[in-house]
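# Sequence first, then the predicted structure:
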Amino acid sequence: MNLREDLQLIYDWIPEQSHVLDLGCGDGELLAALTAHKNCTGYGVEIATDSVQAAIERGVNVIQADIEQGLAAFGNHSFDVIVLSQTIQSMRDTQAILRDLTRIAKQAIVSFPNFGYWRNRLQIAFGGQMPVSERMPHQWYNTPNIHLCTLQDFELLCAKNNLRVLERAVMTGNKRVEKLPNVLGSLAFYRVG
């Protein structure tokens, strides 16, 4: 099994035999690995037709839908874990999505690019332009990212919505960041409940 570094961290957080909902599942790489190696079950939700097709080819149960239209079709606590990997920053109603995550599953795993990362700060401070990086590869005018945040921003949003942060991890490239995570980490991961 050879998952992307960010998906590996999420994979490690999901217990064996979990019932998983992966929102914005892309090509289904994470769900395919969970099914094959951890005996998990579940579904992916994806809007892009090419990604849906790729997920189907991997044998993943995938629903083509826009999660912005709501998640009312999923019952309360119908999954053990719900994953929202590098998608929350492109959602219009972030608070509604967060509430749905914890309504649908016992716990949620959310990851997002950390706008507080030092390289992003430097690009704004010294370059005078919005950051473009590996984690945020688009220009300001064509980015799907409409809500950029830092680790502290996300934690405050969780507190405002009565969500408990169960675990946090931060990475840059394929390495975990322990010291000064809001400055040295380019990608944040949270397990909330």
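Thanks, I have the structure now. Numbering: from 1, shown residues only.

# use CA for all of it now, contacts and neighbours both
Noted.

# Number of residues surrounding residue 49?
For residue 49, the count of nearby residues is 13 (other CA atoms under 10 Å).

# List the contacts of it.
residue 64 (CA atoms under 8 Å, 6 or more residues apart in numbering).

# How much space separates it from residue 91?
Taking CA to CA, to the nearest Å as the measure, residue 49 falls 19 Å from residue 91.

# sec struct for the spatially closest residue to residue 42 that is not a sequence neighbour, please.
Nearest residue to residue 42, sequence neighbours excluded (CA to CA, 6 or more residues apart in numbering): residue 20, at 4.5 Å. Secondary structure state of residue 20, per DSSP: H, G, I helix; E, B strand; the rest coil, is strand.

# tally of neighbours for residue 20?
Residues near residue 20, counting by other CA under 10 Å: 24.

# That one and residue 84 touch, don't they?
No. Residue 20 is beyond contact range of residue 84, at 11.0 Å (criterion: CA atoms under 8 Å).

# ok, the residue positioned nearest the centre of the chain - contacts?
By CA atoms, centre = their mean, the chain has its centre lying nearest to residue 85, at 1.8 Å. Contacts for residue 85 (CA under 8 Å, 6+ apart) come out as 23, 24, 25, 109, 110, 111, 112.

# how does it look with 10 Å?
By CA atoms under 10 Å, 6 or more residues apart in numbering, the residues touching residue 85 are 6-7, 10, 22-26, 109-113, 188-190.

# Could you check which helix or strand contains the residue lying farthest from the centre of the chain?
Largest separation from the mean C-alpha position in the chain: residue 126, at 29.4 Å (CA atoms, centre = their mean). Assigned by DSSP states H and E, residue 126 belongs to helix 118-127.

# another one to put next to it:
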Amino acid sequence: MRVDLQLIADLITPGSRVLDIGCGDGALIGHLFHTRGCDARGLELDMALVTHAVAHGVPVMQGDADTDLVHYPDQAFDYVVLTRTLQAVERPLEVLQHMLRISTRAIVSFPNFGHWYLRAQLGITGRMPMTKSWNRMWYETPNIHPCTIQDFFDLCKAEGYVVEQWLALDDEGHRAPWRRFPWLANLFGEQGLFVLRRR
């Protein structure tokens, strides 16, 4: 399992009801079920990944975060997780609103477009940057709403979301050392990871 998924699992209270949006092959869901006793399930757009997860006994449904969250009832979950997917949804603000409608807490991670290396590539070459996270040409990428860690803090403030916890991560998902300094995290963190709730 990816390092960042283990960090997310550690943030979730054992026995919780969890929905993982864009869950891929269901690795986080399976881990939460087997090691933390969670009632965990997933929503995934890619049918091949859904089939793989179901074949391994992981409860995953095919669905789209942009259109299907509206069908879930209020407070159906304790946590809704969205990892490395926010930048790829069509309506990120609405997705976040639904996440915090159907759950008590939302755990969101995304690649940080404010990282110094991306800024340098864009400034020096004049072209869209390429990294492990941003690894497709601009005309092929699913990343249609890139944002920075600072952008996300601003959005949370504007929407009235409480940031209970946040971490800056490197590209592999390890914690970066800039926890108390958001401006440094915005410059040097390759990913942002946030735990949110409503006021």
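Cool, the structure landed. These figures come from a predicted structure and were not determined experimentally.

# Just give the TM-score of the two.
Once the chains are overlaid, their TM-score stands at 0.95 when taken by TM-score structural alignment, normalised by the length of the first structure; 191 aligned residues with a CA RMSD of 1.0 Å.

# quick one, strands of the second structure?
In the second structure, the strands defined using DSSP state E lie at 17-21, 39-44, 60-62, 77-83, 103-111, 161-169, 191-198.

# Including distance to residue 70 of the second structure, could those go into a markdown table?
Formatted as a markdown table, those follow (distance: least, CA to CA, whole Å):
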| stretch | distance to residue 70 of the second structure |
| --- | --- |
| strand 17-21 | 13 |
| strand 39-44 | 13 |
| strand 60-62 | 15 |
| strand 77-83 | 14 |
| strand 103-111 | 12 |
| strand 161-169 | 19 |
| strand 191-198 | 18 |
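
# nearest to residue 139 of the second structure, of those strands?
strand 103-111 (18.3 Å; CA to CA).

# and the closest one, how far from the chain's centre?
Distance of strand 103-111 of the second structure from its chain centroid, counting by CA atoms, centre = their mean, to the nearest Å, is 6 Å.

# so where is it in the first structure?
Counting by TM-score structural alignment, strand 103-111 of the second structure falls onto residues 105-113 of the first structure.

# ok, the contacts of residue 85 of the first structure vs residue 71 of the first structure, which is closest?
Nearest member of the contacts of residue 85 of the first structure to residue 71 of the first structure, counting by CA to CA, is residue 23, at 9.9 Å.

# what's around that closest one, how many residues?
Number of residues near residue 23 of the first structure (other CA under 10 Å) recorded here: 26.

# What lines up with it in the second structure?
Mapped onto the second structure by TM-score structural alignment, residue 23 of the first structure lines up with residue 21.

# Residue 133 of the first structure now?
Per TM-score structural alignment, residue 133 of the first structure is aligned with residue 131.

# tell me the contacts of its match?
Contacts for residue 131 of the second structure (CA under 10 Å, 6+ apart) come out as 117, 118, 121, 171, 190.

# and what of residue 13 of the second structure?
Neighbours of residue 13 of the second structure in contact, by CA under 10 Å, 6+ apart: 32, 36, 37, 38, 78, 79.

# and if you look at residue 35 of the first structure?
Here residue 35 of the first structure is in contact with 16, 17, 18, 19, 20, 41, 42, 59, 60 (CA under 10 Å, 6+ apart).

# and it, what pairs with it in the second structure?
In the second structure, residue 35 of the first structure lines up with residue 33, judged by TM-score structural alignment.

# Quick check: the gap between its match and residue 103 of the second structure.
Taking CA to CA, one finds residue 33 of the second structure at 18 Å from residue 103 of the second structure.

# do residue 59 of the second structure as well
18 Å.

# Looking only at neighbour counts, state which of those two leads.
residue 103 (23 against 17).

# Show me what the residue nearest to the centre of the first structure aligns to in the second structure.
Alignment note (TM-score structural alignment): residue 85 of the first structure maps to residue 83 of the second structure.

# Hmm, residue 59 and residue 49 of the second structure touching each other?
No. With contact defined as CA atoms under 10 Å, residue 49 of the second structure does not reach residue 59; the gap is 11.7 Å.

# Give the residues shared as contacts by those two.
Residues touching both residue 49 of the second structure and residue 59 (CA under 10 Å, 6+ apart) are residue 26.

# quick revisit: is the residue nearest to residue 42 of the first structure in contact with residue 105, as I believe?
Yes. Residue 20 of the first structure is in contact with residue 105 according to CA under 10 Å; the separation is 8.4 Å.
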